[in-house]
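Chemist: My questions concern the predicted model and sequence given below.
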Amino acid sequence: MSDYDDQNVFARILRGEIPSHTVFEDDGFVVIMDAMPQAPGHCLVIPKAPSRNLLDADDAVLAKAIALVKKVARAAKTAFAADGINIMQYNEPAAGQTVFHLHFHVIPRHADVPLKPHTGQMAPAAELAASAGKLKAALEAL
């Protein structure tokens, strides 16, 4: 396992160097919309503590992270009238990890609707902002 690279895209987002559509933020975490969503409402739960992935993360951070992931998943299911929720988390390149800062994907799913392929194309800002607003309102209602 390599060392943590503080120039990864999520570290840069956390420092405010790259804009994002923020849904929630506290001292330990940020929830943002995935800029390349595979389904409407696809968001990311990102701990602020630097770790490459789950394999080197602090156990206390992981405990808080999974509680927040659950809350965000419940809100996303409501906000996007989803039939289910995918929670995805990748560790190392062989497992599909491409950004080396611990993060969790929360993806609302609808029956018989496949995920969009990851094309590398960013969604329109207005679409991401609308999704962020819906998810934020659902989170606040919990």
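Modeler: Yes, it's here. Treat the numbers as computed from the prediction; the structure is a model and nothing was measured.

Chemist: When you work out contacts or count neighbours from here on, use the C-alpha atoms and nothing else.
Modeler: Fine.

Chemist: Output the contacting helices and strands for the longest helix along the chain.
Modeler: For the chain, the longest helix by residue count, based on DSSP state H, is helix 59-79. Counting contacts by 3 or more CA pairs under 8 Å, 6 or more residues apart in numbering; DSSP states H and E, helix 59-79 is packed against strand 43-47, strand 84-88, strand 104-109, helix 125-141.

Chemist: Use this one as the comparison:
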Amino acid sequence: METIFSKIIKGTIPSVKLHEDDLCISILDINPVCKGHLLIIARDPYPTISECPDETLGHMMHLAKEADKKLRAVLHCDGTNIMINNGKASGQEVPHLHIHVIPRFEDDNQKLGFIKTTYAEGELAQYGERLEF
């Protein structure tokens, strides 16, 4: 399935490229949470992390680390969010594996939108048993 990222990788849609190699491409997000928000995109259109080979995923995480260093050095951000939205229910809008690296500043007024939940008595242990890997 061709995605907007496939078109960016092919060059049919313009982008501001920050890095390019055999496995990945990195671009500035055109709808940034904060200025400098970038994406690291797998060249092959793996829909989610489960389909991505370990070599590619490991390389993407290495690039996320390098992007974090660059954002801190150049933009002097106070931190970064490094995120993968994995599947539609998680907020993934493009079914093509990508990592968001978002520079964060103490005064940026951005908040992640999670509402925390709780476990009923004994439920935490049950989940632990079921999810062990």
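Modeler: Yep, that arrived. Computed from a predicted structure; not experimentally measured.

Chemist: Just give the TM-score of the two.
Modeler: Overlay of the two chains. TM-score (TM-score structural alignment, normalised by the length of the second structure): 0.79; 111 aligned residues with a CA RMSD of 1.3 Å.

Chemist: and the counterpart of D107 of the second structure in the first structure, how far is that from P37 of the first structure?
Modeler: Taking TM-score structural alignment, the alignment pairs D107 of the second structure with D112 from the first structure. Counting by CA to CA, to the nearest Å, the gap from D112 of the first structure to P37 of the first structure is 17 Å.

Chemist: what's the answer for M88 of the first structure, then?
Modeler: Taken as CA to CA, the span from M88 of the first structure to P37 of the first structure is 13 Å.

Chemist: Neighbour count for these two, which is higher?
Modeler: P37 (23 against 11; other CA atoms under 10 Å).

Chemist: OK, contacts around the equivalent of that one over in the second structure?
Modeler: Alignment note (TM-score structural alignment): P37 of the first structure maps to P32 of the second structure. By CA atoms under 8 Å, 6 or more residues apart in numbering, P32 of the second structure lies in contact with L38.

Chemist: so how far is P37 of the first structure from the residue most central in space within the first structure?
Modeler: Closest to where the C-alpha atoms of the first structure average out (CA atoms, centre = their mean) is L44, at 0.5 Å. Between L44 of the first structure and P37 of the first structure the computed distance is 10 Å (CA to CA).

Chemist: can you check A81 of the first structure too?
Modeler: Separation of A81 of the first structure from P37 of the first structure (CA to CA): 16 Å.

Chemist: For K70 of the second structure, list the residues it contacts.
Modeler: Shown in contact with K70 of the second structure (CA under 8 Å, 6+ apart): no residues.

Chemist: Could you find the closest non-adjacent residue to the aligned residue in the first structure for I49 of the second structure?
Modeler: Counting by TM-score structural alignment, I49 of the second structure lines up with L54 in the first structure. Spatially, and ignoring its direct neighbours in sequence, L54 of the first structure is nearest to L102 (6.1 Å; CA to CA, 6 or more residues apart in numbering).
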